[in-house]
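build me a model:
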Amino acid sequence: MEWITHYGWIIWLVLILAFITIEMLSLEFTFLMIAIGSLIGMLSGFVGAPWWLQLLIAAAASVLLLLLVRPPLLRALHKGEDPTKSNIAALIGMGGRVVSTVDAVGGQVKLANGETWTARIAEGSLVPSVAPGTPVTVLSIHGATALVAPTEGDPS
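Model (predicted):
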């Protein structure tokens, strides 16, 4: 137990370096806050706090940093982000027209962005199949297949 009292700062230093390394891989500020809390715990040891108090101080500091400092940092980080949807999220809700008959097994649709996708009728649709030329809306993507439902009007 005396070893922890004399060399506890080494344990804190190893923990801080490990948390910073993990933070560099995750980039979400969680382990950075825990590393700073560990630094505060280490500093409390330098002023003479016993090891159990160092742990409590480090834990309290980490929780406070996670609750009070991390959210504003994340907001500042994401402030200039492009809000435009991309990838699959951009396809959900997109309109299109049936190219070859779409039913529960398969078919093809040409989406408003010009892409041709294999498609199936979405579960819960009231029609068993959709004829070519019919406007549809993409409800979800399952693998490389668009799950669609017929719509009224122009899909684009």
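
C-alpha only now, for contacts and for neighbours.
OK.

how far does stretch 134-146 sit from the chain's center?
23 Å (CA atoms, centre = their mean, to the nearest Å).

neighbours around residue 144, how many?
Using other CA atoms under 10 Å, residue 144 has 9 neighbouring residues.

contacts only, for it.
By CA atoms under 8 Å, 6 or more residues apart in numbering, the contact set of residue 144 is 117, 118.

now it: how far from residue 120?
11 Å (CA to CA, to the nearest Å).

please provide the structure for the following sequence as well, for comparison with the first:
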Amino acid sequence: MLDWLITNSWLVWLVLFLLLAIIEMMTLDLLFIMMSSGALVALFTALLGWPFWLQVVVFCVVALMMVLFVRPVALRHLRRGPREQATNVERLIGEQALALETVTDHSGMVKIGGDTWTARSSDGTAIPAGARVAVERIEGATAVVYPAAGPGPFPAQ
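Take a look at the predicted model:
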């Protein structure tokens, strides 16, 4: 039986490739597809007639390299979507706002779009009421803002 598997190792790699691809379709975590690509490369080495031990080494090396180098890049690109797909507070980052009261490094109020937010200055400087600001980040229920450069569009009042 073992001799038959080694002789027909291309079939082993094909089944492993398909099995890992199916598992990836169910999990969607980009781990099993990386291992599946290693099995695909091992399948080609089997078709070229390379020894079985070398096929296993190729599978391990390719799968490991894919997990270490390709998966992080793919995950980064998947998580970063277009601005239109940003949700909740992510959509507010970079938006212009109006300072309703003086914004300091500890307190303040701004109007972002049609909503009023507590705010604080990102660099610690006081921003006077009525000034244009831009949202740097959101920390809890507080907008961290900085003075906006240029006229820029105002949010709806």
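
fetch the TM-score of the aligned pair.
After superposition, the two chains reach a TM-score (TM-score structural alignment, normalised by the length of structure 1) of 0.58; 137 aligned residues with a CA RMSD of 4.1 Å.

all strands of structure 1, in order?
In structure 1, strands defined by DSSP state E lie at 95-100, 102-103, 108-111, 116-121, 129-130, 135-142, 145-150, listed in chain order.

now tabulate the ones you listed in TSV and tack on mean neighbour count and distance to residue 23 of structure 1.
As requested, the strands of structure 1 are exported to TSV (neighbours: other CA atoms under 10 Å; distance: least, CA to CA, whole Å):
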stretch	mean neighbour count	distance to residue 23 of structure 1
strand 95-100	23	41
strand 102-103	22	47
strand 108-111	23	41
strand 116-121	22	40
strand 129-130	20	50
strand 135-142	20	33
strand 145-150	24	37
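
nearest to residue 46 of structure 1, of those?
Smallest distance to residue 46 of structure 1 across the strands of structure 1 (CA to CA): 56.8 Å, for strand 135-142.

contact partners of that closest one?
For strand 135-142 of structure 1, the external contacting residues (CA under 8 Å, 6+ apart) are 88, 91-98, 122, 146-155.

can you rerun that using 6 Å?
For strand 135-142 of structure 1, contacts defined as CA atoms under 6 Å, 6 or more residues apart in numbering pick out 92, 93, 94, 95, 96, 97, 147, 148, 149, 150, 151, 155.

before we move on, what about stretch 64-78 of structure 2?
Stretch 64-78 of structure 2 is contacted from outside by residue 34, using CA under 6 Å, 6+ apart.

rerun at 8 Å
With contacts defined as CA under 8 Å, 6+ apart, stretch 64-78 of structure 2 is touched by 30, 31, 34, 35, 37, 38.

for the first one, which residues are in contact?
Right, the one you point to is residue 30 of structure 2. With CA under 8 Å, 6+ apart, residue 30 of structure 2 has these contacts: 24, 71, 75.

sweet, I'm off.
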